[in-house]
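[1] Below are the sequence and a predicted model for it; my questions follow.
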Amino acid sequence: MLQGTGSDVGKSVLVAGLCRALSHRGLKVLPFKPQNMSNNAAVTPEGGEIGRAQALQALAARAPLHVDMNPVLLKPQADRTSQLVVHGQVRGTLGSANFREARRTLLPEVMASYRRLEDRCDLVVVEGAGSPAEINLRAGDIANMGFAREAGVPVVLVGDIDRGGVIAAVAGTRAVIDPEDAAMIRGFLINKFRGDPALFADGYAAIARLSGWRGYGVMPWASAVGRLPSEDAVVLERGLGGGSGKLLVACPILPRIANFDDLDPLRQESGVEVAMIPPGTPIPSEAALIVLPGSKATRADMAFLRAEGWDIDVLAHRRRGGLILGICGGYQMLGRSIADPLGIEGAPGEIAGLGLLDVTTVLGTRKALREVAGTALGAELAGYEMHMGVTRRGDAAPFAMLGGDRPDGAVDASGKVMGTYCHGLLASTGLRAELLARLGGNSDGLDHHAGVDAALDELAADMERHLDIDGLLALTEYRG
C-alpha cells in the first residue's frame, strides 16, 4: 500500500506505474483504493462508478474496470455534503455530522471488495488517501491505517520533494502517528525529484536515520505524467495549457467541476491551448471555443457562473459567432432551466440556465451510468454517461445519435452551441478533428488512448530504473 505525507504527492500515478511495471513482469495485478473523494469518476462495464484514478490504474494493470477497485467514493456537493457511492451505486449523502460514524459501518464492505480482488490476482496494489499524519481523522479511518491494519497490508510512505520539507514530512509522520500504525510502514520513497539524485544522498540518509525506515528509491520528475489523466482538482490551481498562436479553448473552473479530464485530448493537440479560467478572471474574448464542464452541483455552479459574470462572457462569445460546448452539467446550464424538486443537490428549487439551447432539465434520484458509442458531427464517438436528471429537448436537434437510434444532447440552429451528456467524447480522434476543423484548425490525428498507454509504459520504465521494485515485491506475500 502506498500512502503519502500529504495530498497530491503522486500516489495515484505511482500506483498506476507500479501496476504497469508488475504487469510487464508477468504478474496479474489489480489496483485498489478503499475510499476516494473526487468528482472525477469513470463508469465500469457493469454500470457502476469508481474514481478516475482507479480507472487509469486498471488500464495500467491491463484489467477491466470493476467497482471493487474503489468500493467507497465520496463526491463533494455544494452544501458541505458528499454523495456517497458504495460499490458503484449512489447510497445517499453524508455531511460533516455523520461522516465519521458512517465510515465505521463501511469497513466490512471495503474489506469484502479487497478480499474479492485478492482472490482474482497475484497482487493487489493499494492507494491511500491524503495522509496518515492527519491524526485528527484516524478514528474510524478506512482510507489509510484503518484499512492497512485490518487487512495486514505493508505500507510504503511517499514523500513529495518538489513541494519542499520532505525530510520533515516523512520523519514527522513517524513522530505523530500511533506506534502500531507506524509499525505498518516498512519504508519510504521520494517522488518528483528534479536534478541529480546524488545531490539528495545526505537527505535520503537523514530520512532513513530519523524515521527508522528503509528507502525504496528516489523517483525523478517524470515527463510521462503530463500525458496522463489528472485525478485531483489540485492541478487546476496551476493552470493548464500554454503557448501562443494556437486555438484557445477556455473552460471556467467551477467550484464543483467534475470529470475535467474530458479536456485532456485537446491539451495534447499541438495547435491548441487549453486555458482553465479561475474565479475572478474573465473568459478571454479571443477564445475560439468555450467548454462548460461537468458539475457535481449544477444549480450551485450555474449560480456561481452568473455571480462571476461568466454568463455575460459566454453570451458575448455566442454573439461573436464563437463555438460553445457543454458537457453533462455544462449541457444542462446551456438550457432554459434546471429544476431540483426533490432537493438532490441541496434545497429544492429551480434556476434559469443560459437559454442558449431549447432544453429543460429536471434532476431526479435515478443516476444514468453507462458506456456509450454513436456518431456526432459526422464522426464516430465513444464515451460514457454519468448524470442525475432528465433533459428534454424542445425544437433543438440532437447533438449525437447513440446506439444507432438514441438521441443525445442538443445543438442550436446555427450549429455553434452544442450540449451532450457524453463524457470522454473528445478522445474520439475523428470527432475531435471535426470539432477543430469547425474552429479553423487542424488535429494532429493522434490516438489519445494509445498515447496514454505509451505514457504508462514510459512511467513504468522510469520506475524500474529508479525504484527498488524487487524490494517492494519482497514486502508482499507474493513469492512467484
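    Structure's in. What do you need?
[2] going forward, measure contacts between C-alpha atoms and count neighbours the same way
    OK.
[3] which helices and strands does the longest strand seen in the chain pack with?
    Of all segments of type strand in the chain, defined using DSSP state E, the longest is strand 359-376. With contacts taken as 3 or more Cα pairs under 8 Å, 6 or more residues apart in numbering; DSSP states H and E, strand 359-376 sits against strand 41-43, helix 329-334, strand 337-340, strand 379-393, strand 400-402.
[4] do that again at 6 Å, thanks
    strand 337-340, strand 379-393, strand 400-402 (3 or more Cα pairs under 6 Å, 6 or more residues apart in numbering; DSSP states H and E).
[5] wait, which of these is closest to Asp79?
    strand 337-340 (14.1 Å; Cα to Cα).
[6] State the next helix or strand along the chain beyond the closest one.
    strand 349-352 (DSSP states H and E).
[7] by contact count, what packs against that next one?
    Under the contact criterion of 3+ Cα pairs under 6 Å, 6+ apart, strand 349-352 touches strand 337-340.
[8] And the closest residue to Val9 other than its chain neighbours, how close does it get to Ala168?
    Closest residue to Val9 apart from its sequence neighbours, by Cα to Cα, 6 or more residues apart in numbering: Asp160 at 5.0 Å. Asp160 is 11 Å from Ala168, where distance means Cα to Cα, to the nearest Å.
[9] ok, these two, which is more surrounded?
    Asp160 (26 against 17; other Cα atoms under 10 Å).
[10] Which helix or strand contains Glu82?
    To be clear, residue 82 is Ser; Glu isn't right here. strand 81-86.
[11] How far off centre is that strand?
    16 Å (Cα atoms, centre = their mean, to the nearest Å).
[12] adding another structure so you can compare the two:
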Amino acid sequence: MPTLMVQGCTSDAGKSTLVAGLCRVFKRRGLTVAPFKPQNMALNSAVTPDGGEIGRAQALQAQAAGIAPSVHMNPVLLKPNTDTGAQVILQGHSIGNLEALDYHSYKPKAAAAVFDSYARLCAEYPYIMVEGAGSPAEINLREGDIANMGFAERADCPVILIADIDKGGVFAHLVGTLALLSASEQARVQGFVINRFRGDIALLQGGLDWLEAYTGKPVLGVLPYLHGLHLDAEDAVPENAVNAGKFRVIAPLLPHISNHTDFEPLRLHPQVDFRYVRHLESIPAADLILLPGSKNVGFDLAWLRSQGWEAAIQQHLRYGGKVIGICGGMQMLGHSIHDPHGIEGAPSSHKGLGLLDLETTLQPEKQLTNRVGVLGLMPREGVCNTPLRGYEIHCGISTGAALATPAVYLEGQPDGAISADGQLFATYLHGLFDSPQALQALLEWAGLSVAQTLDINAVREQQLERLADTLEAHLDMSAIHHLLTPCA
C-alpha cells in the first residue's frame, strides 16, 4: 500500500509532530491516511474505541487525520517501569513486564504483531503515514529492528529523515545517520527535513546546498521554530508555566510519571501558574497540589518522601490547600498499595500517605475504558450535573470507606473519593481537565474565585491547523505527496 515513513536522527527530532502535521495536510487535501508507529516507548498513552492502549502521539495523529484511533496504529507500546524493564503492550493489551534483554528475544513475536497490524491498516485505509522511533543509526538495536529501517525494508516504503537544528550539529546528524545505514537503507531515504530553525534562512542556504551535493538527496524543507506550539507530548515533559496566572498549581515530576498530558489544560490556562517540581527542587507554596499517575507507584512514593513531599502536603492541607490525585496519585493518598503479582516490579506492599481511608491492590487485568460522567462535586443547585469525559488505564482495585463519597460518577457508577473536609479529590479518571466545565468547576473548588473555561480539544484543533499551515508553507509538499502517492 502507499506508505511513507518519517525517521529521525535523534529522539525528539520532531517525528511525531511531522507525522501529525502531514496527516492533517493530507486530510485537508482529501486523502484518507492512517498513522502508524510500529514500536513506541512512552508513558503517555490513550484508550482506543476498540478497548486497547496506544501511545498518546498516535491518538493525536489519528485526530489530525480525522479518523478514530485503533490499537493497530501502535501495535507495540513499551511502558518503562524500571531503568531496565518495561510493561509490554501488544496490539493494545499488556503481555506483562520484560527486561530489556528478554524483550530482545521476544522481538520476533513483536514483529509478527507489527506486520499483522500494518496489514490490517492497509486493508482499511488507502494511505499510511509511519513514524519511526529514536534513530535508525542506533547500531546496538539494529538486529531484529522493527521500529525503523527494519520495518521500512520489509514494507518497502520510502523514508524522510528529520533532524533538529536547535540541538546543534544538524549536518553531522544527517550525514552521520546516513553513513551508518546499509546501501539499500541509504537508497530508501528520499530526502531531509530540518526542524526548529530560528533566524535568516539565507544564512543556512550554503549548508543546504552542500548537503544536497554531498548526499545526492534533496532537502524537502526547513521548518521554523514554532513558538508556543502546544500538542500532546509523546513522552517528554513540557516546560513549566506557559502563563503567569496568579493561581498557583504544582505537581511533582515523578520518576515514572504517566499521562502527564492530563495537566495540559492547566498548563495553558490563562489564570494558572502551573509548575512541575523536579528532583531536588524546593517545593513552593501553592493553591493546588496535583499527584499524577505513575507507572511504578511504590518507587515514586519513596521518591516523594525523599524529596519532602509528604510533609509539604500535610502543611499544605493544614493551611486549607486542596489536593487532587489521579490514578496512581489517588492510590498514593490511601493507606497502602499492594502488588502481590509483581505488576510494577517485584511483589511488594507500600505504605501510602494515609490521607484517604482506602487501599489498593494491583491486579493482572488492566482496566482500559473511555468514560463519560459527571463530577461528584455539588454545585449550588445541589445536583451532580457538571459533565466530563476521560479514560481509565489502571491495574489497581481500590476499596475503603473513603469511596462512599465519590469524586465522579461514570455512567452512573461511583469512582474515587472526596475527603470529609472537602480538601482531597481523587479519581482514576485521566483527562479530568479536558472537559471545559469540569476544569472550571475544579478550579473554583480549589479556590479560584471566577475561573475561565478552556477547551483543550479546541486548542488541539487550532494547533494542528497551525502546524499544517506551517508545513504547507515550508515543505515541498508536491514532492512529499508524490512519495506517499507515487502513481498520483
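    All right, it came through fine. What you see is a predicted model, and the numbers here were worked out from it, not measured in a lab.
[13] compared with structure 2, how much does the strand holding Ser82 of structure 1 deviate?
    Compared with structure 2 after the fit, strand 81-86 of structure 1 shows a mean deviation of 0.6 Å (mean Cα distance after the TM-score superposition for structure 1).
[14] Report all helices and strands that that strand contacts.
    Counting by 3+ Cα pairs under 6 Å, 6+ apart, strand 81-86 of structure 1 packs on strand 72-76, strand 89-95.
[15] Serialize those to TSV and add fields for mean neighbour count and distance to Ala300 of structure 1.
    Listed next are those as TSV, based on neighbours: other Cα atoms under 10 Å; distance: least, Cα to Cα, whole Å:
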stretch	mean neighbour count	distance to Ala300 of structure 1
strand 72-76	25	12
strand 89-95	16	17
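[16] export those strands to CSV and tack on distance to Val225 of structure 1?
    Below are those laid out as CSV (distance: least, Cα to Cα, whole Å):
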stretch, distance to Val225 of structure 1
strand 72-76, 24
strand 89-95, 30
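[17] Which of the ones you listed sits closest to Thr429 of structure 1?
    Closest to Thr429 of structure 1 of those, according to Cα to Cα: strand 72-76, at 29.8 Å.
[18] Name the nearest residue to Gly128 of structure 1, sequence neighbours excluded.
    Using Cα to Cα, 6+ apart, the closest residue to Gly128 of structure 1 is Gln3 (4.7 Å).
[19] just so I know, which of the helices and strands packed on strand 81-86 of structure 1 lies nearest Asn259 of structure 1?
    Of these, nearest to Asn259 of structure 1 by Cα to Cα is strand 72-76, at 11.3 Å.
[20] which residue numbers in structure 2 go with stretch 104-122 of structure 1?
    Using TM-score structural alignment, stretch 104-122 of structure 1 lines up with residues 108-126 of structure 2.
[21] what sits up against the strand holding Ser82 of structure 1?
    With Cα atoms under 6 Å, 6 or more residues apart in numbering as the test, strand 81-86 of structure 1 has contacts from 71-76, 90-95.
[22] Read off where that strand ends up in structure 2.
    Against structure 2, strand 81-86 of structure 1 falls on residues 85-90 (TM-score structural alignment).
[23] again with stretch 183-193 of structure 1
    Counting by TM-score structural alignment, stretch 183-193 of structure 1 corresponds to 187-197 in structure 2.
[24] Not counting its own residues, what contacts the matching stretch?
    With Cα under 6 Å, 6+ apart, stretch 187-197 of structure 2 has contacts from 158-166, 217-225.
[25] Kindly report the same for stretch 211-218 of structure 1.
    Residues outside stretch 211-218 of structure 1 that contact it (Cα under 6 Å, 6+ apart) are 171, 174, 187-190, 208, 467-468.
[26] List the ones among those that fall in helices.
    171, 174, 208 (DSSP state H).
[27] quick one: contacts for Val225 of structure 1?
    Counting by Cα under 6 Å, 6+ apart, Val225 of structure 1 has no contacts.
[28] Repeat the analysis, applying 10 Å as the threshold.
    Neighbour list for Val225 of structure 1: 10, 13-14, 17, 452, 455-456, 458-459 [criterion: Cα atoms under 10 Å, 6 or more residues apart in numbering].
[29] Okay, it and Lys11 of structure 1: tell me how far apart.
    In terms of Cα to Cα, Val225 of structure 1 sits 12 Å off from Lys11 of structure 1.
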